[in-house]
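Visitor: this one's sequence-less:
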């Protein structure tokens, strides 16, 4: 962590907006989270409203003046949207270009043409992981479900043998790899290095997705043997197009932001001189904003124009990509407001002081907190944001690498055991035509495997770096 980040973190926690003791603050945290959980699960309130009300409740239970609580919440909301809102928007545009141009179909068809038999689950996890890089989880599911169902139907494969690897690839990308909203918010909250977090995230993601995908799918297929539901096989996204972008151009466009951000991280390590011209150049082109913006601009040509899009259709595609993420931006922003209210109330400092006497590692603590919030709210994003706010002060004394591992520990915990309060649970159930019990035996267990394996790998990495 840089000196500037440490000073900023200290500034955030030096003057709490309340003088409450540890006991009252602990009760306030539990009450605030309970309000959020109750509003989301019992009253089915939108997560944005639940987080907003929960933040005000937290301040009230902590004895903070209402006006100061409002200032903390709005400041956190504004800084979070400023930090990650544009990145989420750019990621949505890139994902929409990928889907509408037929670029995603091109990657799918190319890989499937070269795979068969026992290699098919591995092909599915590869497809999902690559496509999952720029796409939100829900968008990725909608995009990949037709492929999963058609492959299972035409190849006479078990639906779980094909579907679980695809779901694992999407879920691991969503929880661990930026530029997805959860990891981005956690990186911003604990002031981690994005490029290093991305590199370590990929290192953790590869074995995790193998175990939770192709390996676990063997057992899931035995436990739940169901055929692909005919009613859920929709029309392919790009069937109305006369031409599609090439495989190489599509893959290069999707991986461009990843390559630029990883290059920046590599140069930072090799050069290690902020005044050096090479590092200054890569600090610019490897910044998430520039990397994703470059991919979007390149994608307009390699994806949109290659598919025959006119200027008007390109404009329409961009416009349609932004509307669905309004809710995500508001949830992420409100989560940032909740995080700042936690910090300004002194909760983060309280956890820092209390945890000094614990023998539990900070990374395990972060994972457990994220698990608890995930089980309660059902939202991986809410779990990531809330946990990041709670454990942010723990990052002050950590090395750059361990700060990145803290982000990954939070992300891993946020994926633990998806059940009936998670929208993803119902999405998988309906698309695959499963019962609630069958969804628990497959999807829920797969999510738990991802969480435990990734969390374990993060702890192992912390011992060697």
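Guide: Perfect, thanks for sending it. Small disclaimer: the values here were computed from a predicted structure and weren't measured.
Visitor: all contacts plus neighbour counts: C-alpha atoms, from now on.
Guide: Fine.
Visitor: list of residues touching the biggest helix by length in the chain?
Guide: The single longest helix within the chain, with elements called by DSSP state H, is helix 247-271. In this structure, residues lying in contact with helix 247-271 by Cα atoms under 8 Å, 6 or more residues apart in numbering are 98, 103-104, 106-107, 110, 130-131, 133-134, 194-196, 198-199, 278-279, 282-283, 285-288, 291-292, 294-295, 298-299, 302-303.
Visitor: what does stretch 81-88 give?
Guide: Looking at what lies outside stretch 81-88 - Cα under 8 Å, 6+ apart - the contacts are 179-181, 184-185, 188, 288-289, 292, 325, 329, 332-333.
Visitor: mind redoing it with 6 Å?
Guide: Contacts of stretch 81-88 with the rest of the structure, by Cα atoms under 6 Å, 6 or more residues apart in numbering, involve residue 333.
Visitor: with stretch 105-113 instead?
Guide: Counting by Cα under 6 Å, 6+ apart, the neighbours of stretch 105-113 from elsewhere in the structure are residue 247.
Visitor: centre of the chain to it, how far?
Guide: The chain centroid and the centroid of stretch 105-113 are separated by 25 Å, computed with Cα atoms, centre = their mean, to the nearest Å.
Visitor: do the same with stretch 160-176
Guide: 13 Å.
Visitor: now residue 241: closest residue in space, sequence neighbours ignored.
Guide: Setting aside the residues directly before and after it, residue 241 is nearest to residue 307 in space (Cα to Cα, 6 or more residues apart in numbering), at 7.1 Å.
Visitor: return the distance of that neighbour relative to residue 95.
Guide: Computed with Cα to Cα, to the nearest Å, the distance linking residue 307 and residue 95 is 15 Å.
Visitor: which of those two has more neighbours?
Guide: Here residue 307 and residue 95 are set side by side on neighbour count (other Cα atoms under 10 Å), and the busier one is residue 95, at 26 against 22.
Visitor: does that one sit in a helix or strand, and which one?
Guide: Element membership of residue 95 [criterion: DSSP states H and E] is helix 86-100.
Visitor: ok, back up a step: report the buried members of the contacts of helix 247-271.
Guide: Of the members of the contacts of helix 247-271, the ones counted as buried by neighbours, 16 or more other Cα atoms under 10 Å, are 98, 103-104, 106-107, 130-131, 133-134, 194-196, 198-199, 279, 282-283, 285-288, 291-292, 294-295, 298-299, 302-303.
Visitor: got another, please set it beside the one above:
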């Protein structure tokens, strides 16, 4: 962050906590009560928070721009390319083809479970943002054809991506925590999946059934293309659509999977420095993987079906205006999180909690939860909390299963209480066309349930492993 080297936060945890709470309340007032658009609201509150926490005046705008830019760097390319890919799938009729196949195989009543399970598999190597954008056309198509609230189909999907992203390697958060705790990644994979699957069912799927009965959210248009109820003309085959969806997953696994294998010592020493390894990891970088998939989709879903290049260009171009608002608001949320992070609010609160002497498994969960609320990013909260408690964990001589359970407990804390400074909050809010109040009732509650349920699972595994 662009702060002077000689600056340090002089405020204690009490005033910093009060400022953070006041900032969130002001956002609620501006967005929900006064109906001010989220984009300027986040900028206003970020500016006021930076000044109130004592960030040097000359550094206020650089800090805001740094948070905004770093978020856009990770989100804009993924959302933009994912939107183009989603538009191609939607326009070609591929979304309807896949939706009809899911309904035929699993039945209408089990369609949400099928979507959720598919998203968990799809989310194994793919990050939350990219996976969500690619799956949205299928979710919307199923919801439109089967009927009912979009939440009944959308919540299981976004919840599946969230569960996989925060709990399961090879995602960066759990892998980094495993490195801090010197945990075997293979053991962590087994333990995290053992906890993640029932967590998704209890905290996400059952919650989706409840919330869909209370909030009837209509299915909006998506990515600049309005799907009709008519059968698509010359649609692609189910196998073609499935290949397009699996391609980015396979490519991204080159990156995340190889990195995990190298970190875990499975590959021969020095593999990471070899050209083949670096080329495969480059192909597996999410923006590159989505770019390759877009090009393949243009051929398979467009040119091969004898669509003209000008028509495809129009469809892909039409997808971008639809996601501009999503990208800008997400960047502004990153700006707010960057200000909170630079002000030292999360670190001050974590230090206070660390001095209370609570058991490590509870301390990791609570510190990660505080950091999550303070700065927004689940990955940052997870890795920071893991680093803070790592000395105690290493000194405790836990077995491998207990260490894996500790990683999951910290991960559980890092997912709770998602709000205005979390990019996932704004992605779900804008793509589902939900106002902020509804997003708090749905997405925020779901994320908190995931954290609480995941922590309960980690606690149970930790206790059972202590008897070994």
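Guide: Arrived safely, thanks for sending. This one's a predicted model, so the numbers in the text were calculated from it and none came from an experiment.
Visitor: TM-score for these two?
Guide: Once the chains are overlaid, their TM-score stands at 0.69 when taken by TM-score structural alignment, normalised by the length of the first structure; 412 aligned residues with a Cα RMSD of 5.0 Å.
Visitor: follow-up on the earlier one: and the longest helix of the first structure with helix 86-100, angle?
Guide: Here helix 247-271 of the first structure runs at 150 degrees with respect to helix 86-100, directions being taken by axes from the mean of the first three to the mean of the last three Cα atoms, to 10 degrees.
Visitor: buried set for helix 247-271 of the first structure?
Guide: Neighbour-count burial for helix 247-271 of the first structure, with 16+ other Cα under 10 Å as criterion, is recorded at 247, 249-251, 253-254, 256-258, 260-268.
Visitor: likewise for stretch 458-465 of the first structure?
Guide: 458, 459, 461.
Visitor: what sits against the residue most central in space within the second structure?
Guide: The structure's the second structure has its C-alpha centroid closest to residue 128; by Cα atoms, centre = their mean the separation is 3.6 Å. With contact taken as Cα under 6 Å, 6+ apart, residue 128 of the second structure is in contact with residue 161.
Visitor: what do you get if the cut-off is 7 Å, keeping everything else the same?
Guide: Taking Cα atoms under 7 Å, 6 or more residues apart in numbering as the criterion, residue 128 of the second structure is in contact with 161, 162, 165.
Visitor: which residue in the second structure aligns with residue 95 of the first structure?
Guide: Under the alignment defined by TM-score structural alignment, residue 95 of the first structure corresponds to residue 86 in the second structure.
Visitor: got it, and residue 167 of the first structure?
Guide: For residue 167 of the first structure, the aligned position in the second structure is residue 154, judged by TM-score structural alignment.
Visitor: what of residue 81 of the first structure?
Guide: For residue 81 of the first structure, the aligned position in the second structure is residue 72, judged by TM-score structural alignment.
Visitor: that match - how many residues pack around it?
Guide: For residue 72 of the second structure, the count of nearby residues is 22 (other Cα under 10 Å).
Visitor: which helix or strand contains it?
Guide: When elements are defined using DSSP H and E, residue 72 of the second structure is found to belong to helix 57-92.
Visitor: what about that helix, how far off from the first structure?
Guide: For helix 57-92 of the second structure, the mean distance from the matching residues in the first structure following superposition reads 1.6 Å, by mean Cα distance after the TM-score superposition for the first structure.
Visitor: could you point out the helix or strand that follows that helix?
Guide: With elements assigned by DSSP H and E, the helix or strand that comes after helix 57-92 of the second structure is helix 94-106.
Visitor: is residue 439 of the second structure in a helix, a strand, or coil?
Guide: When classified by DSSP: H, G, I helix; E, B strand; the rest coil, residue 439 of the second structure comes out as helix.
Visitor: just give me the neighbour total for the residue lying closest to it once chain neighbours are set aside.
Guide: In space, and not counting its chain neighbours, residue 439 of the second structure is closest to residue 429: 5.8 Å by Cα to Cα, 6+ apart. Applying the criterion other Cα under 10 Å, we find 20 residues in the vicinity of residue 429 of the second structure.
Visitor: surely residue 429 of the second structure meets residue 441?
Guide: No - the pair residue 429 of the second structure and residue 441 fails to qualify as a contact (Cα atoms under 7 Å) at a distance of 11.1 Å.
Visitor: now the helix holding residue 95 of the first structure against helix 103-113, angle please.
Guide: Orientation check (the same axes, to 10 degrees): helix 86-100 of the first structure against helix 103-113 gives 60 degrees.
Visitor: list the buried ones in helix 86-100 of the first structure?
Guide: 86-100.
Visitor: nearest to residue 430 of the first structure, of those?
Guide: If you rank the buried residues of helix 86-100 of the first structure by distance to residue 430 of the first structure using Cα to Cα, residue 99 comes first, at 21.6 Å.
Visitor: how about the helices in the stretch 251-400 of the first structure?
Guide: 277-285, 288-299, 311-322, 326-344, 347-355, 362-377, 380-391, 400-413 (DSSP state H, counting those that start in this stretch).
Visitor: quick one: closest of those to residue 47 of the first structure.
Guide: Taking Cα to Cα as the measure, these were each checked against residue 47 of the first structure, and helix 326-344 came out nearest at 6.0 Å.
Visitor: about what we covered before: now the residue nearest to the centre of the second structure: how far from residue 275 of the second structure?
Guide: When Cα to Cα is applied, the distance between residue 128 of the second structure and residue 275 of the second structure equals 29 Å.
Visitor: now swap in residue 37 of the second structure and tell me
Guide: From residue 37 of the second structure over to residue 275 of the second structure the distance is 48 Å, taken as Cα to Cα.
Visitor: over to residue 43 of the second structure?
Guide: Counting by Cα to Cα, the gap between residue 43 of the second structure and residue 275 of the second structure amounts to 44 Å.
Visitor: the two: which is more packed in?
Guide: Remark: of residue 43 of the second structure and residue 275, residue 43 carries more neighbours, 19 against 10, as counted by other Cα under 10 Å.
Visitor: apart from its neighbours in sequence, what residue is nearest the counterpart of that one in the first structure?
Guide: Taking TM-score structural alignment as the alignment basis, one finds that residue 43 of the second structure is matched in the first structure by residue 52. The shortest distance from residue 52 of the first structure to any residue that is not its chain neighbour, by Cα to Cα, 6+ apart, is 6.0 Å, and that residue is residue 334.
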